[in-house]
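S.K.: dropping the sequence and predicted coords here.
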Amino acid sequence: MPDLHDVVDEIAEKMGQREDRGAVATYIPQLARVDPRHFGIAVATADGTLACAGDSEIPFSIQSISKVFTLTLALGVVGDSLWRRVGREPSGNAFNSIAQLELEKGVPRNPFINAGALAVTDVILSGHPPREALGEILRFIRFAAQDDSIFIDEAVARSEKATGFRNAALANFMKSFAVLQHPVDHVLGTYFHHCAIAMTCRQLALAGRFLAQSGRNPDTGFSLVSPERARRINALMLTCGHYDGSGEFAFRVGLPGKSGVGGGILAIAPGRASIAVWSPGLDAAGNSHLGRMALEILAHKMKWSIFGD
């Protein structure tokens, strides 16, 4: 087996040399300002090894990667009754599609598209004002990463609120079917802010370790979720984590993963490692162009695909 540090360094060098970097998200003005030349990678293994390279210490907006953590929290609040309000199937449509939502009477196809994440956020709001619910989300991520310096980028949150008309339409449509139980502005405000959480690749890889280790945080020995729930979250990441590019990601990389339009991807090699990559340029499906390439190389060289060598 090759040395992990050598592989990670080699990947960062290769990605740094590539000219085809994708295009940064422009519909959120703050994200449009990010330099597409950035590339970072961090790998946290089950044995405690941490391998980082490139821009792994630069915070970036995790965007939809936060949906992994909000889903985990919501399942902790209401358990499997969550699935009465959101499905578990791939969407096959854009992450912010309203057409599919109309056909399915306001019930989102899965928790990782925008509509599904709004429904999950509504569950977390149960019994809490938005500020408290957002604090709970941030505390959970900080606890998972064992890092209290993780923060919400308020400029990104304001930028999302100012341009979030499609998300507002989704939320109002779901409210009309009583899928959302809280005021729409409370759900949207909480959603925009948890998508605006900023993390480095190192922090994100550390935060994802519980999904690689059967629900357990290796620093504390504390189980954040049961092994069964960790497996199910990983299953949803594999089938739904890259929107309508999920099949291509599973085909090429062979790992559960969740992308964000900030250019980050959290990938899980069950029993082996939690991996975070960041490259702001996106492909046509809204996923990190170089991030997917980097994970494909890593999974191949380390023989980490869940489908075998």
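M.R.: Looks like it arrived, so ask away.
S.K.: switch to C-alpha atoms for all contacts and neighbour counts from now on
M.R.: OK.
S.K.: host element of the closest residue to residue 98 other than its chain neighbours?
M.R.: Excluding its sequence neighbours, the residue lying closest to residue 98 (CA to CA, 6 or more residues apart in numbering) is residue 170, at 6.3 Å. If you go by DSSP states H and E, residue 170 is part of helix 165-176.
S.K.: next secondary structure after that helix?
M.R.: Using DSSP H and E, the helix or strand that follows helix 165-176 towards the C-terminus is helix 184-195.
S.K.: give me the distance from the helix holding residue 170 to the chain's centre.
M.R.: Here helix 165-176 is found 21 Å from its chain centre; the criterion is CA atoms, centre = their mean, to the nearest Å.
S.K.: equivalent analysis for stretch 25-45, please.
M.R.: Worked out by CA atoms, centre = their mean, stretch 25-45 lies 13 Å from the chain centre.
S.K.: do stretch 118-133 as well
M.R.: The answer for stretch 118-133 is 18 Å, by CA atoms, centre = their mean.
S.K.: likewise stretch 62-74?
M.R.: Its chain's C-alpha centre and that of stretch 62-74 lie 6 Å apart, by CA atoms, centre = their mean.
S.K.: please apply the same query to stretch 178-187.
M.R.: Relative to its chain's centre, stretch 178-187 lies at 22 Å (CA atoms, centre = their mean).
S.K.: which other residues reach that stretch?
M.R.: Residues outside stretch 178-187 that contact it (CA atoms under 8 Å, 6 or more residues apart in numbering) are 85, 106-107, 118-119, 121-122, 125-126, 129-130, 168, 171-172, 174-175.
S.K.: ok, structure two:
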Amino acid sequence: MADLDSIVAEIAHDMRGITERGHVADYIPPLACVDPGKFGIAVMDAGGGAHVAGDADEAFSIQSLSKVFGLTLAITLEGSALWTRVRQEPSGSAFNSIVQLESEQGIPRNPFINAGAIVISDILVSQLGRLGARQALLDFALSQSGAPEGLFIDENMAQQERETGFRNAALANYMRTFGNIRNPIEDTLDLYFHQCALTMSCRQLAGIGGYLMTGGVDLHSGRMVTSVSNTRTIMALMMMCGHYDGSGAFAIRVGLPGKSGVGGGILAIAPGLASVAVWSPGLNAQGNSLLGTLALEKLVQKTGWSVFNPFPLSVQKIT
């Protein structure tokens, strides 16, 4: 069995030769300018070792990937009461759909569609205040990354999110009519837009995902970030809902809990084994990274890390 450094290098080499890369998101101007030729991959193993290739150290906007971190903070602060305001079910709809909210009384299907993430932002604003919640998200990412230099909230991106976020404003206002947004709309959306503007590299993203791999333990400090139960819940939601209406296909192809963002990043977790981040800005029809998904599929084929594999490889067999 080849080692992880060889595997990620081979995957990055294979990705360079692929011409069909999807389409970069163009509804937020800064995303439209990203080079579709970029590809990065980083694997953080259970021992804290980083295995990287391609553009793994180039920063990018993680967009909806940040919903995982917002949910982690909210479920840790709010506990099971959170689930009275957002459900735990796949939506089967696009990430920014409004159609289900009316029939379901303003309760979003899950925390990873935009409506659900806006409710999570509202909960964090209630708990920590608008600026306090923003700082808590940034501090969480910085502390978990293991390499905080160059990890930041891009204020220009947040402003562009605000200026183009008409549908998100509609979602928030509509949920407020049902009493499911409890703070001023501008405060809740301010946090949501700044959360989506978190910017980091694949190496940093894989490092942050380490707490999901370890059952809630910070790989770098050994500190408990959140409970084992919360970690299980978050990863179950990632598996069912992390790729919106492409979640089922991702589960079949890759077989790992994963969360995508329209910036082209994907975070995937092999429980107990690895935290994996890939980045390629070209998206498929569901808004998920085209090459990123293919790269994760190849990684799982080479390592056996799919949670559906009846004979998964142990971390000792692949280092």
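M.R.: Sure, I can see it. Note that the coordinates shown come from a computational prediction; the quantities given were computed from them, not determined experimentally.
S.K.: TM-score for this pair?
M.R.: Remark: TM-score between the superposed chains equals 0.98 [TM-score structural alignment, normalised by the length of structure 1]; 309 aligned residues with a CA RMSD of 0.9 Å.
S.K.: sorry, back to before: drop anything exposed from the contacts of stretch 178-187 of structure 1.
M.R.: For the contacts of stretch 178-187 of structure 1, a neighbour count by 16 or more other CA atoms under 10 Å gives the buried set as 85, 106-107, 118-119, 121-122, 125, 130, 168, 171-172, 174-175.
S.K.: which one of those residues is nearest residue 49 of structure 1?
M.R.: Among these, residue 121 lies closest to residue 49 of structure 1 (CA to CA), at 33.4 Å.
S.K.: pull out the buried residues from stretch 177-189 of structure 2.
M.R.: Neighbour-count burial for stretch 177-189 of structure 2 flags 180, 181, 182, 183, 187, 188, 189 (criterion: 16+ other CA under 10 Å).
S.K.: actually stretch 137-147 of structure 2, not the one I wrote
M.R.: 137, 138, 140, 141, 142, 144, 145, 146, 147.
S.K.: what's the answer for stretch 77-90 of structure 2, then?
M.R.: 77, 82, 85, 86, 88, 90.
S.K.: in JSON lines, list those along with secondary structure.
M.R.: Output for those, formatted as JSON lines (DSSP: H, G, I helix; E, B strand; the rest coil):
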{"residue": "77", "secondary structure": "helix"}
{"residue": "82", "secondary structure": "helix"}
{"residue": "85", "secondary structure": "coil"}
{"residue": "86", "secondary structure": "coil"}
{"residue": "88", "secondary structure": "coil"}
{"residue": "90", "secondary structure": "coil"}
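S.K.: and which of the residues you listed is nearest to residue 155 of structure 2?
M.R.: Proximity of the buried residues of stretch 77-90 of structure 2 to residue 155 of structure 2 (CA to CA) peaks at residue 77, which lies at 26.2 Å.
S.K.: now do the same contact list for the closest one.
M.R.: Taking CA under 8 Å, 6+ apart as the test, what residue 77 of structure 2 contacts is residue 127.
S.K.: how near is it to residue 124 of structure 2?
M.R.: Going from residue 77 of structure 2 to residue 124 of structure 2 by CA to CA, to the nearest Å gives 8 Å.
S.K.: which residues of structure 1 fall in strands?
M.R.: Using DSSP state E, the strands found in structure 1 span residues 40-45, 50-54, 60-61, 151-152, 197-199, 257-259, 264-269, 273-278.
S.K.: for residue 29 of structure 1, find the nearest of the ones you listed.
M.R.: Checking the strands of structure 1 against residue 29 of structure 1 by CA to CA gives strand 60-61 as the closest, at 12.5 Å.
S.K.: count the residues that sit near the nearest residue to residue 209 of structure 1 once chain neighbours are set aside.
M.R.: For residue 209 of structure 1, ignoring the flanking residues on the chain, the nearest one in space by CA to CA, 6+ apart is residue 274 at 5.2 Å. When neighbours are defined as other CA atoms under 10 Å, residue 274 of structure 1 has 27 of them.
S.K.: now do residue 17 of structure 1
M.R.: Neighbours around residue 17 of structure 1, by other CA under 10 Å: 10.
S.K.: likewise residue 208 of structure 2?
M.R.: By the criterion of other CA under 10 Å, residue 208 of structure 2 has 28 neighbours.
S.K.: what does residue 117 of structure 1 give?
M.R.: For residue 117 of structure 1, the neighbour count with other CA under 10 Å is 23.
S.K.: tell me the contacts of it?
M.R.: 67, 70, 71, 111, 191.
S.K.: I figured the first one hits residue 112, correct?
M.R.: Yes. Here residue 67 of structure 1 lies in contact with residue 112, judged by CA atoms under 8 Å, at a distance of 6.1 Å.
S.K.: neighbour-wise, which of those two wins?
M.R.: residue 112 (32 against 27).
S.K.: the more buried one: what's it in contact with?
M.R.: Residues near residue 112 of structure 1 by CA under 8 Å, 6+ apart: 64, 67, 68, 240, 241, 243.
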